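*Asks:* A structural model of the following input is requested.
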Amino acid sequence: MKKLFFLLFTTMCLSSCVVLSTKKYKTLVAERDSLANGLNGANVKITSLEEELTRLRADTASLNNRIAALEAKLTGLDANYASLRANSSSEIKKLSADLQKREARLKEVEDILRKRDEATNALRDKLQKALLGFQQSGLTVEIRHGKVYVSLTDKLLFDTGSIIIDEKGKQALTELAKVLKTQPEINISVEGHTDNQRVANLGQIKDNWDLSVLRATSVVRYLTDVQKIENTRITATGKGQYQPLASGNTPEERSRNRRIEIVLSPKLDELYDLIK
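*Replies:* As a prediction, this is how the structure comes out:
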């Protein structure tokens, strides 16, 4: 439309004006064509810009939608974070309370074990003092695994191959019983041990199992029947040749393995109650 208006305007001007020279006319026509080309170029650029504007508007709308979605997601995350933080705070308080209970319980257990160790050490000292006169005859007192072990070689208690306690053995057991009577909270286990030599010519005693059990039983009977130690505190077991102190086979090593071990352990009812 603009181009047509321009041509009409040019024609009217030419028709109403004085006749131009050829040179002047060509100059005007060239200017008209130049202006027309410029207008066409401008129109093309305008069209391109309008398309670019349309694309940018679409991109802007898409970005706005993404921003709205992200803001909604952020709002949800904030809500979740707040919820998690509240739950975490509650969980931390609960864990803290549980930890305090566990620490208190652990302290109770440690106190009981400390008292056990103190009582075990005191018992060992009393026994060592009471049985001092028998230590040169093969008696030892030591602590192993929180328990007191009173070990008596067979020559201190029995004649060779016998299950009858001799007088020296009775004296040692009597001194032991005096201490045990003052320690009612102590459990007593009497273990019989032999060497690895086969039993021969011992009547109804068939093997080392029999010998170890019968010797342990003889000690238990002496402690309960004669020394009046409570039956409920004491047990007898036979270990045979299977828990030796020495692994060699010399006469001295075999002598170490033939023994009675009286194992003294404190009652731990409080500890068992705690760990139920």
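
*Asks:* contacts, neighbours, all on C-alpha from now
*Replies:* Will do.

*Asks:* what ranges do the strands span in this protein?
*Replies:* Applying DSSP state E to the chain gives strands spanning 139-144, 147-153, 186-193, 234-240, 259-266.

*Asks:* The first one vs strand 259-266, what angle?
*Replies:* For the pair strand 139-144 and strand 259-266, the angle between their directions (axes from the mean of the first three to the mean of the last three Cα atoms, to 10 degrees) equals 40 degrees.

*Asks:* closest to residue 91 out of the strands of the chain?
*Replies:* Closest to residue 91 of those, according to Cα to Cα: strand 259-266, at 40.3 Å.

*Asks:* Residue 164: what's it in contact with?
*Replies:* 158, 215, 218 (Cα atoms under 8 Å, 6 or more residues apart in numbering).

*Asks:* any chance of those in TSV, with neighbour count and distance to residue 71 too?
*Replies:* Below are the contacts of residue 164 laid out as TSV (neighbours: other Cα atoms under 10 Å; distance: Cα to Cα, whole Å):
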residue	neighbour count	distance to residue 71
158	19	93
215	29	87
218	16	88
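
*Asks:* out of the strands of the chain, which comes closest to residue 210?
*Replies:* For those, the distance to residue 210 is smallest for strand 234-240, at 7.6 Å, taking Cα to Cα.

*Asks:* Now do that closest one: which elements does it pack against?
*Replies:* When contacts are defined as 3 or more Cα pairs under 8 Å, 6 or more residues apart in numbering; DSSP states H and E, strand 234-240 packs onto strand 186-193, helix 208-221.

*Asks:* one more time with 10 Å
*Replies:* Under the contact criterion of 3 or more Cα pairs under 10 Å, 6 or more residues apart in numbering; DSSP states H and E, strand 234-240 touches strand 186-193, helix 208-221, strand 259-266.

*Asks:* May I see the ones you listed organised as JSON lines, with distance to residue 234 added?
*Replies:* Shown next, in JSON lines, are those (distance: least, Cα to Cα, whole Å):
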{"stretch": "strand 186-193", "distance to residue 234": "5"}
{"stretch": "helix 208-221", "distance to residue 234": "7"}
{"stretch": "strand 259-266", "distance to residue 234": "9"}
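
*Asks:* looking at these, which is closest to residue 86?
*Replies:* strand 259-266 (48.6 Å).

*Asks:* what's the angle from the closest one to strand 186-193?
*Replies:* 160 degrees.

*Asks:* Give me the distance between strand 259-266 and the centre of its chain.
*Replies:* 34 Å (Cα atoms, centre = their mean, to the nearest Å).

*Asks:* run this one through as well so I can compare:
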Amino acid sequence: MKKLILLGVCAAFTLASCVSKKEYAALEAKQKETEDLLNSATVKLNKCLADEAAAQARLEGLREQVADLRKANDNLQILSAKGASNVEKTLESIKEKDMKISRLQDALTKKDSVTLALVTSLKKEVGINDPDIEVNVEKGVVFISIADKLLFKTGSYTVSERAKEVLGKVATVVNGKPNFECMVESHTDNVPYKKDPLIDNWDLSVKRATSVVRVLEELGVQSSKLIAAGRGEFQPLVPNDTAENRATNRRTRIVVLPKIDEFYEMIEEEMKELSEG
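*Replies:* Predicted coordinates:
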């Protein structure tokens, strides 16, 4: 560029001595026009080079994006195949669990049917007209509640003769159900009790429960099917604040239930299989 300008200057001086002022001025104007064109072309060239570099950079970025998209697409195809396999396995697992739950529901339905039949038998045998005797179902368990005054004299744990008649009917029903157990659960009020060899209400409740168990045993109920439980004063039905309420709390419940070990072993086994599945 500099060389071109110098050549132009030299040519101007040379021409100045050879041409007229008018011709010289025209040449000088032409030279300036040429320089302007050259400068403009240089600017455009630089801009084109910059645009080319930017376009090349964008092209490279697009190529990288295309490569990333292809890789992502490949990964999605792999995940889709795995996902389909996992969905199939999940559906199989759900189907298997549904079958196990159905078996559990069938077992519970069967238990409920047996419970209903048991209640019907007990109400028929024991009778439901006596206000001191109740046959009922509580939380899926059959129980016979017998008022304290029917079973024992005050402070005693000797079973009355009248109570033995009722217990004989209970024994008949229980003996007809080989897969059932019988738990005798005795309750007292909160009036302090101490009479040798017993020291408190808890002792009294346990002794009363074992007394009823022994009567049932004498009536033919297998010893292995009998359970004695003393609750003492700790599970009252009503507050022990009146004589009538205390009489309500003094009671013995005979709970007739499926053999717990067998029933819950089945439930636990099914639940274990469900959790492992």
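
*Asks:* hang on, the earlier thing: quick one: closest of the helices and strands packed on strand 234-240 of structure 1 to residue 56 of structure 1.
*Replies:* Across these, closest to residue 56 of structure 1 is strand 259-266 (Cα to Cα), at 88.1 Å.

*Asks:* distance from that closest one to structure 2 after superposition?
*Replies:* In the superposition with structure 2, the average deviation recorded for strand 259-266 of structure 1 is 1.3 Å (mean Cα distance after the TM-score superposition for structure 1).

*Asks:* Quick check: the gap between residue 107 of structure 2 and residue 114 of structure 2.
*Replies:* The gap separating residue 107 of structure 2 from residue 114 of structure 2 is 11 Å, by Cα to Cα, to the nearest Å.

*Asks:* contacting residues for residue 52 of structure 2?
*Replies:* By Cα atoms under 10 Å, 6 or more residues apart in numbering, residue 52 of structure 2 lies in contact with 46, 58.

*Asks:* Matching it against structure 1, which residue comes up?
*Replies:* Superposed on structure 1 with TM-score structural alignment, residue 52 of structure 2 falls opposite residue 57.

*Asks:* burial count for residue 191 of structure 2?
*Replies:* For residue 191 of structure 2, the neighbour count with other Cα atoms under 10 Å is 10.

*Asks:* Please look at it and residue 200 and confirm they touch.
*Replies:* Yes. Look at residue 191 of structure 2 against residue 200 with Cα atoms under 10 Å: they come within range, at 9.4 Å.

*Asks:* what do the two both touch?
*Replies:* Applying Cα under 10 Å, 6+ apart, one finds that residue 191 of structure 2 and residue 200 are jointly contacted by residue 233.

*Asks:* which non-adjacent residue is nearest the aligned partner of residue 167 of structure 2 in structure 1?
*Replies:* Applying TM-score structural alignment, one finds that residue 167 of structure 2 aligns to residue 173 in structure 1. Using Cα to Cα, 6 or more residues apart in numbering and skipping residues adjacent in sequence, the residue nearest residue 173 of structure 1 is residue 223, 7.3 Å away.

*Asks:* From residue 171 of structure 1, how far off is that neighbour?
*Replies:* As judged by Cα to Cα, residue 223 of structure 1 and residue 171 of structure 1 stand 11 Å apart.

*Asks:* Touching both of those two, which residues are there?
*Replies:* Taking Cα under 10 Å, 6+ apart as the criterion, residue 223 of structure 1 and residue 171 both touch residue 177.

*Asks:* Who has more neighbours out of these two?
*Replies:* Higher neighbour count among residue 223 of structure 1 and residue 171: residue 223, with 21 against 16, using other Cα under 10 Å.

*Asks:* List the contacts of the more buried one.
*Replies:* Neighbouring residues of residue 223 of structure 1 by Cα under 10 Å, 6+ apart: 170, 173-174, 176-177, 180, 217, 229-231, 234.

*Asks:* Give the equivalent position in structure 2 for it.
*Replies:* Residue correspondence to structure 2 (TM-score structural alignment): residue 223 of structure 1 is matched to residue 216.

*Asks:* One more: residue 141 of structure 1?
*Replies:* Alignment note (TM-score structural alignment): residue 141 of structure 1 maps to residue 135 of structure 2.

*Asks:* show me the contacts for that match.
*Replies:* When contacts are counted by Cα under 10 Å, 6+ apart, residue 135 of structure 2 touches 119-120, 122-123, 126-128, 142-146, 253-255.

*Asks:* ok, and what's touching stretch 220-228 of structure 2?
*Replies:* So stretch 220-228 of structure 2 is contacted by 168, 170-176, 178-186, 205-217, 254-256, 259 (Cα under 10 Å, 6+ apart).

*Asks:* what about the aligned residue in structure 2 for residue 100 of structure 1, distance to residue 88 of structure 2?
*Replies:* In structure 2, the residue equivalent to residue 100 of structure 1 is residue 95, according to TM-score structural alignment. Separation of residue 95 of structure 2 from residue 88 of structure 2 (Cα to Cα) stands at 11 Å.

*Asks:* Contact partners for the counterpart of residue 34 of structure 1 in structure 2?
*Replies:* Mapped onto structure 2 by TM-score structural alignment, residue 34 of structure 1 lines up with residue 29. Applying Cα under 10 Å, 6+ apart to residue 29 of structure 2 gives the contacts 23, 35.

*Asks:* and if you look at residue 53 of structure 2?
*Replies:* By Cα under 10 Å, 6+ apart, the residues touching residue 53 of structure 2 are 47, 59.

*Asks:* mind redoing it with 8 Å?
*Replies:* By Cα under 8 Å, 6+ apart, the contact list for residue 53 of structure 2 is empty.

*Asks:* Tell me how far stretch 86-93 of structure 2 lies from the chain's centre.
*Replies:* Taking Cα atoms, centre = their mean, the mean C-alpha location of stretch 86-93 of structure 2 is offset from the chain mean by 19 Å.

*Asks:* post-alignment, that stretch versus structure 1, mean distance?
*Replies:* Per aligned residue, stretch 86-93 of structure 2 averages 0.9 Å (mean Cα distance after the TM-score superposition for structure 1).

*Asks:* hmm, back to that, buried subset of the contacts of residue 223 of structure 1, written for PyMOL?
*Replies:* To isolate the buried ones among the contacts of residue 223 of structure 1 in PyMOL, judged by 16 or more other Cα atoms under 10 Å, type:
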select buried, resi 170+173+174+176+177+180+217+229+234
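
*Asks:* export the contacts of residue 223 of structure 1 to JSON lines and tack on distance to residue 4 of structure 1?
*Replies:* Formatted as JSON lines, the contacts of residue 223 of structure 1 follow (distance: Cα to Cα, whole Å):
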{"residue": "170", "distance to residue 4 of structure 1": "144"}
{"residue": "173", "distance to residue 4 of structure 1": "140"}
{"residue": "174", "distance to residue 4 of structure 1": "142"}
{"residue": "176", "distance to residue 4 of structure 1": "137"}
{"residue": "177", "distance to residue 4 of structure 1": "137"}
{"residue": "180", "distance to residue 4 of structure 1": "133"}
{"residue": "217", "distance to residue 4 of structure 1": "136"}
{"residue": "229", "distance to residue 4 of structure 1": "136"}
{"residue": "230", "distance to residue 4 of structure 1": "134"}
{"residue": "231", "distance to residue 4 of structure 1": "133"}
{"residue": "234", "distance to residue 4 of structure 1": "130"}
